[in-house]
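Novice: what shape does this take:
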Amino acid sequence: MSEKIYNKLVRDDIPKAIEENNKKCETEIVKGEELKQLLNEKLQEEVQEYLETNDVEELTDIVEVIHGILHHRNVTMKELEDIRIKKKEERGGFTKGVKLVKVY
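Specialist: Predicted structure coming up:
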């Protein structure tokens, strides 16, 4: 049997899906700083996948990782959205395509 080592954060139901495909996997539950690090790595991975594919579905993976980060930081989506709206009201969004070329 071939073995592949991942050592990365996966969606909660991935081990179940692996076993349903008649394979075995080894998992562990991580917490604290290790979880924070793995969530950050997962965010980078998902952003890279989006940049490579430009597939909107990859954005859902980014949002899911953000949900995970917020959960472990005890921040709600509403709190995040409130911060986003405040920042947008103060500085704008990214809908107009403004490219800053120079500042004098």
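
Novice: make it CA atoms for all contacts and neighbour counts henceforth
Specialist: Will do.

Novice: give me the distance between Tyr6 and His67.
Specialist: Look at Tyr6 and His67: by CA to CA, to the nearest Å, they are 22 Å apart.

Novice: another for comparison:
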Amino acid sequence: MTPKLVRDRIPELISAHGERPRTRRLDDKEYVAALHDKLQEECQEYLSANTDVSAVEELADVMEVVRALAAVHGASPEALEVVRAEKAARRGGFLERIYLIDVE
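Specialist: Here you go, the predicted structure:
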């Protein structure tokens, strides 16, 4: 197994299966780097999902990483949502499925 950032309860769940996880706590710089890696991993898993159910599961994982990254930058999930909503009000969302081809 390649060392990687895991959810908080994963060592406990591994132990419950009779195995012994070796862990260490990351410093701030390592944590941010590991979150970046985890975001890439979770996005790739989402892109590889075969069903709507697995896609939603992977999107939930992406959101968990995004929430952790927001906290690193001093933002709560609620503050992140405020920024998202303000930006959507100014620039819109993606519901209209508009695909910009070019600008003349």
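
Novice: give me the TM-score for this pair.
Specialist: Overlay of the two chains. TM-score (TM-score structural alignment, normalised by the length of the first structure): 0.90; 100 aligned residues with a CA RMSD of 1.1 Å.

Novice: ok, back up a step: more neighbours: Tyr6 and His67 of the first structure, which one.
Specialist: His67 (15 against 7; other CA atoms under 10 Å).

Novice: could you find the closest non-adjacent residue to the more buried one?
Specialist: Closest residue to His67 of the first structure apart from its sequence neighbours, by CA to CA, 6 or more residues apart in numbering: Met77 at 7.4 Å.

Novice: burial measure for that neighbour, as a count.
Specialist: 13.

Novice: likewise Val62 of the second structure?
Specialist: By other CA under 10 Å, the residues close to Val62 of the second structure number 21.

Novice: my read: it touches Cys43, true?
Specialist: Yes - when contacts are counted by CA atoms under 8 Å, Val62 of the second structure is listed as touching Cys43 (6.4 Å).

Novice: please report how far the residue nearest the centre of the first structure lies from Glu26 of the first structure.
Specialist: By CA atoms, centre = their mean, the mean C-alpha position of the first structure lies nearest to Val65, the distance being 2.8 Å. From Val65 of the first structure across to Glu26 of the first structure, the span is 22 Å (CA to CA).

Novice: with Ile18 of the first structure instead?
Specialist: Counting by CA to CA, the gap from Ile18 of the first structure to Glu26 of the first structure is 10 Å.

Novice: neighbour count: these two, which is higher?
Specialist: Taking other CA under 10 Å, Ile18 of the first structure and Glu26 do not tie; Ile18 has more neighbours (12 against 7).

Novice: residue in the second structure paired with the more buried one?
Specialist: Taking TM-score structural alignment for the superposition, Ile18 of the first structure sits opposite Ile14 in the second structure.

Novice: which helix is the longest one in the first structure?
Specialist: When the first structure is scanned for its longest helix (criterion: DSSP state H), the result is helix 32-53.

Novice: which stretches in the first structure count as helices?
Specialist: 14-20, 32-53, 56-72, 77-91.

Novice: hang on, isn't the match of Ile18 of the first structure packed against Arg20?
Specialist: Yes - Ile14 of the second structure is within contact range of Arg20, at 6.9 Å (criterion: CA under 8 Å).
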